[in-house]
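Novice: Give me coordinates for this.
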Amino acid sequence: MEWDLPKLFNRPAQLTDAPIDTERVARRISAYIYGNILVLAALIPVTKAQETLGIAIVVGAALSTFLAHIFAESVGQTLRLDRTLTRAERSGELRDSLPILTSAVVPSVILCTALIGWLEPRTAQLIAEFAMITRIASISYVISRLRRERVTSGTHWAAIGLAAVAAAIVVIKVFLTH
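Specialist: I've put the predicted structure just below:
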């Protein structure tokens, strides 16, 4: 089977033609970026002496951020709507925050490879960090798909820019907090 990359990158954003709730998609993308940046920031200061704690640090950062994000978004939504949220709205807030939690999956699996001896700890950490920057950069392609736009050189430059901004944010966070 031959890959048709232009067709792959320009396929419809969803299987149906139903309109996309832009507000909900924006919240999920925001949570995705936020989760990935925080997980990347948690990964960077992990030292060789902490290799077994690396997974706990990554999962802990994602889980605590996930819970804080759900709480903050629910309170904000309650204020915007001027009423208590329904069960369905609370479930929606939970679902919109899941990208923060899932941000920890890829680096945790990669760090597990060091824990079981498949990779050297430093190699696993570098691969996990690179994977997180790649995930952040890939959001420009997701946004193009959601807007039903074709991938252009601008999309590629946006990916590079997102990766650079994410790396800068992480460097600042690590410098100021660790």
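Novice: Going by C-alpha atoms from here, please, whenever you check contacts or count neighbours.
Specialist: OK.
Novice: hmm, who's touching the strand or helix carrying Leu8?
Specialist: Per DSSP states H and E, Leu8 falls inside helix 5-9. Helix 5-9 has contacts (C-alpha atoms under 8 Å, 6 or more residues apart in numbering) with Tyr141, Arg145, Arg150, Val151.
Novice: Of the residues you listed, which pair is most distant in space?
Specialist: Tyr141 and Arg150 (9.2 Å; C-alpha to C-alpha).
Novice: neighbour-wise, which of those two wins?
Specialist: Comparing Tyr141 with Arg150 by other C-alpha atoms under 10 Å, the one with more neighbours is Tyr141, at 20 against 15.
Novice: Here is a second sequence; please produce its structure as well for comparison:
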Amino acid sequence: MTREPLSPEDYASRISAYVYGNILVLTALVPLNNTSVAHAGFVVIGTGISTFIAHAFAESVGRSTRSGRSLTRIEKLEELRDSVPVLTSALIPAMVVGMGGLGWIDLSTALLLAEIWVVTRIAGITYVITRLRGERPNRGTLAASITLSLVAIAIVGVKLLLTH
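Specialist: Below you'll find the predicted structure:
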């Protein structure tokens, strides 16, 4: 079975979900240092699920607005599929926090590892974008990767400053 390559609109939607999900998961992780493992796990999983639902809903409303009509069932399912990267943003961090819950590593170490994982995912998306454009990664890709991760960290800082 062969699959058609993603259209720029589809991969842009997935990349948007990916970045958005990772930023919100990172925002959820940072303030969890003085909490229980169970609470930390629920916060990470809850952030992933609630952000997925909100993102899929918002994208569906936007797509309906752009098309000037109600979405078909297939289009709604496509929006859910395109929002899945939000869920994947929480998957590894939840597993790492779970390792802390099992006593395999200290919770503060688990949270730090999960935060590093998320920042690395954010930085790494520039390589995916470069490949999707049919280009080869270069020094500019690395610079964009570093810049993207720093901007994401700044956004997390602003969100935490304004909401916590």
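Novice: what's the TM between chain one and chain two?
Specialist: TM-score of the superposed chains, computed with TM-score structural alignment, normalised by the length of structure 2, equals 0.95; 163 aligned residues with a C-alpha RMSD of 1.4 Å.
Novice: So which of the contacts of helix 5-9 of structure 1 are in helices?
Specialist: Per DSSP state H, helices hold the following members of those: Tyr141, Arg145.
Novice: any idea what Leu63 of structure 1 aligns with in structure 2?
Specialist: Alignment note (TM-score structural alignment): Leu63 of structure 1 maps to Ile49 of structure 2.
Novice: Could you say which helix or strand holds its match?
Specialist: helix 37-67.
Novice: measure the residue mapped onto Thr35 of structure 2 from structure 1 to Thr152 of structure 1 for me?
Specialist: When structure 1 is aligned by TM-score structural alignment, Thr35 of structure 2 is paired with Ala49. Taking C-alpha to C-alpha, to the nearest Å as the measure, Ala49 of structure 1 falls 44 Å from Thr152 of structure 1.
Novice: So between the two, which is more surrounded?
Specialist: Thr152 (12 against 9).
Novice: And Leu111 of structure 1? What does it align with in structure 2?
Specialist: The alignment partner of Leu111 of structure 1 in structure 2, by TM-score structural alignment, is Val97.
Novice: pretty sure that match is in contact with His39, am I right?
Specialist: No. Using C-alpha atoms under 8 Å, Val97 of structure 2 is not in contact with His39; the gap is 10.0 Å.
Novice: where do the contact lists of these two overlap?
Specialist: Contacts common to Val97 of structure 2 and His39, judged by C-alpha under 8 Å, 6+ apart, are absent.
Novice: which of these two has more neighbours?
Specialist: Each of Val97 of structure 2 and His39 has its neighbours counted (other C-alpha under 10 Å); Val97 has more, 30 against 12.
Novice: Disregarding residues adjacent in the polypeptide, which is nearest to that one?
Specialist: Nearest residue to Val97 of structure 2, sequence neighbours excluded (C-alpha to C-alpha, 6 or more residues apart in numbering): Ala110, at 5.3 Å.
Novice: mean distance, whatever helix or strand that neighbour lives in to its aligned residues in structure 1?
Specialist: Per DSSP H and E, Ala110 of structure 2 falls inside helix 107-132. By mean C-alpha distance after the TM-score superposition for structure 1, the fitted helix 107-132 of structure 2 averages 0.4 Å away from its aligned residues in structure 1.
Novice: so where is that helix in structure 1?
Specialist: Counting by TM-score structural alignment, helix 107-132 of structure 2 corresponds to residues 121-146.
Novice: Pull out the buried positions in the matching stretch.
Specialist: For stretch 121-146 of structure 1, burial by neighbour count (16 or more other C-alpha atoms under 10 Å) applies to 121, 124-126, 128-129, 131-146.
Novice: Ok, stretch 82-100 of structure 1 next?
Specialist: Using 16+ other C-alpha under 10 Å as the test for burial, stretch 82-100 of structure 1 gives Leu85, Arg90, Glu93, Leu94, Asp96, Ser97, Leu98, Pro99, Ile100.
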